[in-house]
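Novice: Pasted the sequence and its predicted model underneath.
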Amino acid sequence: MHGGSIITHAWNPDDYHRHSAAQRAWAHELIEKLALAGDERVLDLGCGEGKVTAELAACLPSGSALGLDLSRDMIAFARERFPPERYPNLRFMEGDMLDLPFDEEFDVVFSNAALHWVPDHGRVFQGIACALRPGGRIILQMGGSGNAAPLFEIADEMLAEEPWRGFSSGPSSRYAFYGPEEERELLEAAGLTPLRVELIGKDMIFDLLEGLMGWVRTTWHLYLEPLPEDVRPTFIEGVANRYVERFPPADGRIHVPMVRLEMEAVKGLE
């Protein structure tokens, strides 16, 4: 069983918006798998700066999409970028996915690249089950067991060396990268019927070293926040350079092996 509260961090919405192309591509794939009819009410958990929620809303001419995120800055960015007068079926809400306040309000719960920030998936699934109408469905994708392992190994290696060892004892907590079996059990315990729970390999590609560094800078909070702010750029550059030295690009581009945990489930009609 997983435990622990949501992992909270200070996000830079504009920087994330510029360095999240892979996450957006994976979200496109998830949206296609939903095969939306167009009249559903959809909840997007961990919506970030809102661009994926807006794409969901565009598929719902007779429905609506609500994006929820714990980051006040992300929600403020989303509301400014996607104002209600231009996007009448789209809204955003600051909130914690561990304490969802909904009661059978949604036909679909969607989440992309967010749940690996929340150790207690069982509690999230229970909230999702309450938020869904009978017969409602979920499709979720997040980092899974083995995600970006070679890059994280390099970061851990560096934190054990000087001068980084003097700044940090390493990440105080770990990303919630889990496997299918434990997740299937938690879905069932929450009253959701799993249809598909699987690990899927992905290739994250960067044309330039700066792209890899931008991704680390915008999402690796567990590694960066224990470090003094003025040395973080040097650490990021060191991780990226060491990775490229160890795994040289064969085609001129940098490849990071990702593992995504993807699941679909439905809420029973009883």
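Specialist: Looks like it came in fine.
Novice: From now on I want contacts and neighbour counts done on CA atoms only, so please keep to that.
Specialist: OK.
Novice: now the strands for the chain?
Specialist: All strands of the chain, identified by DSSP state E, fall at 41-45, 64-69, 90-94, 106-112, 132-143, 192-206, 254-267.
Novice: will you turn the ones you listed into JSON lines that also has distance to residue 7 and mean neighbour count?
Specialist: As requested, these are exported to JSON lines (distance: least, CA to CA, whole Å; neighbours: other CA atoms under 10 Å):
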{"stretch": "strand 41-45", "distance to residue 7": "14", "mean neighbour count": "25"}
{"stretch": "strand 64-69", "distance to residue 7": "12", "mean neighbour count": "25"}
{"stretch": "strand 90-94", "distance to residue 7": "15", "mean neighbour count": "21"}
{"stretch": "strand 106-112", "distance to residue 7": "16", "mean neighbour count": "24"}
{"stretch": "strand 132-143", "distance to residue 7": "14", "mean neighbour count": "22"}
{"stretch": "strand 192-206", "distance to residue 7": "22", "mean neighbour count": "17"}
{"stretch": "strand 254-267", "distance to residue 7": "18", "mean neighbour count": "21"}
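Novice: Out of the ones you listed, flag the one nearest residue 180.
Specialist: The closest approach between residue 180 and any of these, judged by CA to CA, belongs to strand 192-206 at 5.5 Å.
Novice: The closest one packs against which elements?
Specialist: With contacts taken as 3 or more CA pairs under 8 Å, 6 or more residues apart in numbering; DSSP states H and E, strand 192-206 sits against helix 180-189, strand 254-267.
Novice: returning to what we had before: output the strands of the chain as JSON lines; include the columns distance to residue 159.
Specialist: Formatted as JSON lines, the strands of the chain follow (distance: least, CA to CA, whole Å):
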{"stretch": "strand 41-45", "distance to residue 159": "32"}
{"stretch": "strand 64-69", "distance to residue 159": "30"}
{"stretch": "strand 90-94", "distance to residue 159": "34"}
{"stretch": "strand 106-112", "distance to residue 159": "29"}
{"stretch": "strand 132-143", "distance to residue 159": "22"}
{"stretch": "strand 192-206", "distance to residue 159": "24"}
{"stretch": "strand 254-267", "distance to residue 159": "20"}
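Novice: residue contacts, residue 146?
Specialist: Contact analysis of residue 146 by CA atoms under 8 Å, 6 or more residues apart in numbering lists 177, 258, 259.
Novice: adding another structure so you can compare the two:
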Amino acid sequence: MVADWNARLYLKFEDERTRPARDLVTQIPLEAAKRIVDLGCGPGNSTEILAGRYPEAEAIGIDTSPDMLAVARKRMPHTTFIEADVASYRLDEPADVILANAVLQWVPDHAVLFPHLISQLTPGGVLAVQMPDNLNEPTHVGMRAVAAQGPWADALADAAKARTILPSSAYYYDLLSVHAMQVDLWRTTYHHPLASPAAIVEWMKGTGLRPFLDPLDEAQKQDFLAAYEARLTQDYPPRADGRVLLAFPRLFLVARR
């Protein structure tokens, strides 16, 4: 089981991590909302953006991580934040907007999950989702390869197969269009200039590396990270200014009930 999320690590790249939430919220086709919900709200960065779009709305943030929620409550002290599992939590009344930014890729069985979320919207309400679609990128191919090759291979066997590649855009269109009167979807690849392969490692320590690091003791973690950074050094050569360029594909879905 993955340990609690680390808000400090996650926020090292706050601007880069928040940009997709900004892009998603601008595409929500509602002029006004009375009740808005941020699923997997993390440290409140996406909640802040959603509440900024709908300042008159009641805002609720939901996350499983006590550490993330503690930071979110300090950031937005007048907003309701609830510790709960986004996969099974049921709202006490429907929402006009449900935002899920970079969280549902961790939750299985989308064929059940997405209709469940749409059913919790008001008529005309909007489900807005962004999911990293980067499991085929060198960052993730590399961590799986390093996990399989080292002395930690047995301990990390489950982590290496825990997440699967996202289904196609057509899959999500077919799934959502049955329950929604309007579906918009797009895929964007962000290109983030970072200082070095070590910076990519720091980025991944806050998210994708979590299942690989949690089962290891401290010495194994350091050895794993060193091997992973060496792999990334081959995959991400320096650009003209000496930085490396992290390509990060993301899938966006906006469905109006």
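Specialist: Alright, I've got the coordinates. All values reported here derive from a predicted model rather than from experimental measurement.
Novice: tm score of chain vs chain?
Specialist: Once superposed, the chains reach a TM-score of 0.87 (TM-score structural alignment, normalised by the length of the second structure), with 254 aligned residues with a CA RMSD of 2.4 Å.
Novice: on that earlier part again, would you mind giving the contacts of residue 146 of the first structure as CSV with distance to residue 239 of the first structure added?
Specialist: Below are those laid out as CSV (distance: CA to CA, whole Å):
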residue, distance to residue 239 of the first structure
177, 20
258, 17
259, 20
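Novice: Quick check: the aligned residue for residue 242 of the first structure in the second structure?
Specialist: Mapped onto the second structure by TM-score structural alignment, residue 242 of the first structure lines up with residue 231.
Novice: what does residue 72 of the first structure give?
Specialist: In the second structure, residue 72 of the first structure lands on residue 66 (TM-score structural alignment).
Novice: go on, residue 158 of the first structure?
Specialist: Under the alignment (TM-score structural alignment), residue 158 of the first structure pairs with residue 146 in the second structure.
Novice: Check the contacts of residue 146 of the first structure against residue 30 of the first structure and report the nearest one.
Specialist: Nearest to residue 30 of the first structure among the contacts of residue 146 of the first structure: residue 259, at 15.0 Å, using CA to CA.
Novice: and that closest one, how far is that from residue 202 of the first structure?
Specialist: 6 Å (CA to CA, to the nearest Å).
Novice: Equivalent analysis for residue 214 of the first structure, please.
Specialist: Taking CA to CA, one finds residue 214 of the first structure at 19 Å from residue 202 of the first structure.
Novice: what's the answer for residue 62 of the first structure, then?
Specialist: Going from residue 62 of the first structure to residue 202 of the first structure by CA to CA gives 33 Å.
Novice: mind listing the helices for the first structure?
Specialist: 13-18, 21-34, 51-58, 72-81, 121-131, 149-159, 164-167, 180-189, 209-219, 221-224, 232-246 (DSSP state H).
Novice: Which of these sits closest to residue 140 of the first structure?
Specialist: helix 21-34 (8.0 Å).
Novice: Contacts for the closest one next, please.
Specialist: With contacts defined as CA under 8 Å, 6+ apart, helix 21-34 of the first structure is touched by 52, 56, 112, 113, 139, 140, 141, 204, 205.
Novice: mean shift of that helix relative to the second structure?
Specialist: By mean CA distance after the TM-score superposition for the first structure, the fitted helix 21-34 of the first structure averages 1.6 Å away from its aligned residues in the second structure.
Novice: That helix corresponds to what range in the second structure?
Specialist: Here helix 21-34 of the first structure aligns to the second structure at residues 15-28, judged by TM-score structural alignment.
Novice: tell me which residues in that stretch are buried?
Specialist: By 16 or more other CA atoms under 10 Å, the buried positions in stretch 15-28 of the second structure come out as 17, 18, 20, 21, 22, 24, 25, 28.
Novice: For residue 176 of the second structure, see how far away the residue nearest the centre of the second structure is.
Specialist: With distances taken as CA atoms, centre = their mean, the second structure has residue 102 as the residue nearest its mean C-alpha position (1.9 Å). Residue 102 of the second structure sits at a distance of 18 Å from residue 176 of the second structure (criterion: CA to CA).
Novice: before we move on, what about residue 60 of the second structure?
Specialist: Taken as CA to CA, the span from residue 60 of the second structure to residue 176 of the second structure is 24 Å.
Novice: cool, residue 143 of the second structure as well?
Specialist: 32 Å.
Novice: which residue packs closest to residue 151 of the first structure, ignoring adjacent ones?
Specialist: Using CA to CA, 6 or more residues apart in numbering and skipping residues adjacent in sequence, the residue nearest residue 151 of the first structure is residue 243, 6.5 Å away.
Novice: in terms of contact, does the one you found touch residue 154 like I think?
Specialist: Yes - using CA atoms under 8 Å, residue 243 of the first structure makes contact with residue 154 at a distance of 7.0 Å.
Novice: still on that earlier bit, which residues touch the residue nearest to residue 151 of the first structure?
Specialist: 150, 151, 154.
Novice: What count of nearby residues applies to the second one?
Specialist: To tie it back to what came earlier, the one meant is residue 151 of the first structure. A count of nearby residues for residue 151 of the first structure, using other CA atoms under 10 Å, gives 21.
Novice: The closest residue to residue 209 of the second structure other than its chain neighbours: what's it in contact with?
Specialist: Leaving aside its sequence neighbours, residue 209 of the second structure sits nearest to residue 143 (CA to CA, 6+ apart; 7.4 Å). In this structure, residue 143 of the second structure makes contact with 209, 212, 228, judged by CA under 8 Å, 6+ apart.
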